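> heads up, no residue letters with this:
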């Protein structure tokens, strides 16, 4: 029995993670940088939507979205031209936008690109934003978080599907990442097998960005001693993701018991909760630090507050305040101020 060709393996993996029946009648914006991962994702989705064996024509649509940061001058414009030609070849509408071209940190660049995607989704009435993150991206993300002192949820890596944002303007949109089980080398081999070109970003070889250092220096060093480090870490991430998914109903119950109001965010002190709520502690472990921290993280997301600089140390400080320990006032990264009164905590972000 012969093995399926490399491109078919990639197609099958994407279809398994995200069956075409789930999006072919809806709108999908596909973020495409011109790199191998996003090119493979775009080609796969186009082929899946246009399958001749489908019982009926698709009622949905695909749109390609390319954000040109203009960081690399001619190379950036060549990437944009490559995506324009690819979209034309595949007969898929294209949306593009250019950034300022000035040097930015990773988070600012990501925010600019994210706002562009949000605008494109609104304009077209799309439901999904499809992004081509691979298994290697997931492993690099977890290593990055680990070195910043992440908690258990950070070790769960990138979610395959998640709301675009928790604020009302983005809650109807869903980010889909159906390539998290595919390795970077596997994706490139598949594209070569069908003579499909892609663009290589030379800036990925620079270690100016920490994620690039993880990719170019840390992981190769790890693999010199543990050749299967990437798939092994990926399996650990999958276990953490299953743990986090199982925890979601518990977090829902915690918030239902503890949160008084959303604006301003006000939470009951855990050391003041008693009576009927106390009898439900076995079902809702209010004083379990892991549950509380993941619930607090959700509050941050809903409020649109920055999570990047919130390490495990900061979450632990907030949990201690909820339990009646530590100071009565605290300022956290992102200018989030917490004040504790006899019955509750109030959290406000100062701009």
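Sure, I can see it. No experiment lies behind these values; they were computed from the predicted model shown.
> From here on, just use CA atoms for contacts and neighbour counts.
Noted.
> Not counting its neighbours along the chain, what's nearest the residue nearest the centre of the chain?
With distances taken as C-alpha atoms, centre = their mean, the residue of the chain nearest its centroid is residue 158 (4.9 Å). Leaving aside its sequence neighbours, residue 158 sits nearest to residue 138 (C-alpha to C-alpha, 6 or more residues apart in numbering; 5.9 Å).
> what's the neighbour count on residue 181?
21 (other C-alpha atoms under 10 Å).
> That one against residue 133, yeah?
No. The criterion here is C-alpha atoms under 8 Å, and residue 181 misses it with residue 133 at 9.4 Å.
> What is the longest helix of the chain by residue count?
helix 229-258 (DSSP state H).
> could you pull out the strands for this protein?
27-31, 61-68, 94-98, 128-130, 161-163, 174-176, 259-261, 265-268, 329-332, 336-340, 344-349 (DSSP state E).
> now these in CSV, with distance to residue 294?
CSV is the format used below for those (distance: least, C-alpha to C-alpha, whole Å):
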stretch, distance to residue 294
strand 27-31, 29
strand 61-68, 32
strand 94-98, 35
strand 128-130, 25
strand 161-163, 16
strand 174-176, 20
strand 259-261, 14
strand 265-268, 14
strand 329-332, 17
strand 336-340, 17
strand 344-349, 16
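> this is the other structure I want to compare:
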């Protein structure tokens, strides 16, 4: 028997470790575009999952944005069937009419389709092929957008996505390893032209910025950026736990948050409390920017009798009798506080940053 190629062994080990943390015996699904990363992941899952007590399936999404995309999706499906994956789904999505730019719209459509298929199969996890290189790119994009610790934490190894655990087994695996694994296994990956399109910020990071950093600082820069994400994620976990407790302590029995409780918190915890509370009020995470949270924080730390802070979705928060309170729209109208169209646009607009991104405080997903 020929020895197993080291990249193949490394990817199988990464998948085995990821599956060990899942509920026993449930099916897992691999999101596969046909690129080297997801193809290597799918091949590893087809081998490892049955030996770990799971069935493995594959789902590929046709965004319909490129000529031949339907044929590419069918080719991935045919390969998956030959590879012995237990289920194979091809999903066509409609990207037109979704909010955001084409990259954000495609991402939203893709993840919606993936989680729907995972839910239909009762999958215990949806596996994606994001690598160490993707993580390094994500950290650089977060830095460029002025993100805080949450953005610098990059992509988590695991998170909940519409009730489905999204797991990224390959965040410690390099893109070079996935390509080498495909060569060793005789697989021919699809080359997505969007990955080299300079219209996208991530593509420019990949083609122009990272090579310069590697040349100037050495190949270890990729590992260092990925390690930064892991360290920031650990710090975020601790801060989030403190913020959860602080939010509970700041609640007033009749609604709103006690200003005195908030004012005594460290700034890093207080702004997390305010962000979490804004989400509770209905502010969409992707639309809630740093300046919205700063406006809320000013009601606590820079109070001079000013009017309400404006949040995405037409939400307003005012300070009254020592509390932060959500203001129903009809109350403000009765007070004669009509908001100008220009002010509303500023209040509800997304933060200006590097094109091709999401909320600078949150995860930037490729």
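That came through, no problem. This structure is a prediction, so every number in the text was calculated from the model and none was measured.
> so what corresponds to the residue nearest to residue 158 of structure 1 in structure 2?
Correspondence of residue 138 of structure 1 to structure 2, assessed by TM-score structural alignment: residue 135.
> any idea what residue 284 of structure 2 aligns with in structure 1?
By TM-score structural alignment, residue 284 of structure 2 lines up with residue 306.
> separation between residue 89 of structure 2 and residue 279 of structure 2?
Distance of residue 89 of structure 2 to residue 279 of structure 2, computed by C-alpha to C-alpha, to the nearest Å: 34 Å.
> Which of those two has more residues huddled nearby?
residue 89 (19 against 15).
> Tell me which residue of structure 1 lines up with the more buried one.
In structure 1, residue 89 of structure 2 lands on residue 95 (TM-score structural alignment).
> Would you mind getting the average deviation of stretch 236-243 of structure 1 from structure 2?
Superposed on structure 2, stretch 236-243 of structure 1 shows a mean distance to its aligned partners of 1.4 Å (mean C-alpha distance after the TM-score superposition for structure 1).
> if we can go back for a sec, looking at the strands of structure 1, which is closest to residue 244 of structure 1?
strand 161-163 (13.1 Å; C-alpha to C-alpha).
> and that closest one, what does it pack onto?
The contact analysis (3 or more C-alpha pairs under 8 Å, 6 or more residues apart in numbering; DSSP states H and E) places strand 161-163 of structure 1 against strand 174-176.
> how far does the strand it packs on sit from the chain's center?
Computed by C-alpha atoms, centre = their mean, to the nearest Å, the chain-centroid distance of strand 174-176 of structure 1 equals 9 Å.
> Trace that strand over to structure 2 and give me the residue numbers.
Counting by TM-score structural alignment, strand 174-176 of structure 1 sits on residues 165-167 of structure 2.
> quick one: contacts of the matching stretch?
18, 124-128, 157-160 (C-alpha atoms under 8 Å, 6 or more residues apart in numbering).
> can you count the residues close to residue 311 of structure 1?
17.
> follow-up on the earlier one: what subset of the contacts of stretch 165-167 of structure 2 is buried?
18, 124-128, 157 (16 or more other C-alpha atoms under 10 Å).
> re the thing from before, residues in structure 2 aligned with the longest helix of structure 1?
Using TM-score structural alignment, helix 229-258 of structure 1 pairs with 221-250 in structure 2.
> The match of strand 174-176 of structure 1 vs structure 1, average offset?
Mean for stretch 165-167 of structure 2 is 1.0 Å (mean C-alpha distance after the TM-score superposition for structure 1).
> circling back to that earlier point, which one in structure 2 is aligned with the residue nearest to the centre of structure 1?
Aligned partner of residue 158 of structure 1 by TM-score structural alignment: residue 155.
> how close does that match get to residue 287 of structure 2?
19 Å.
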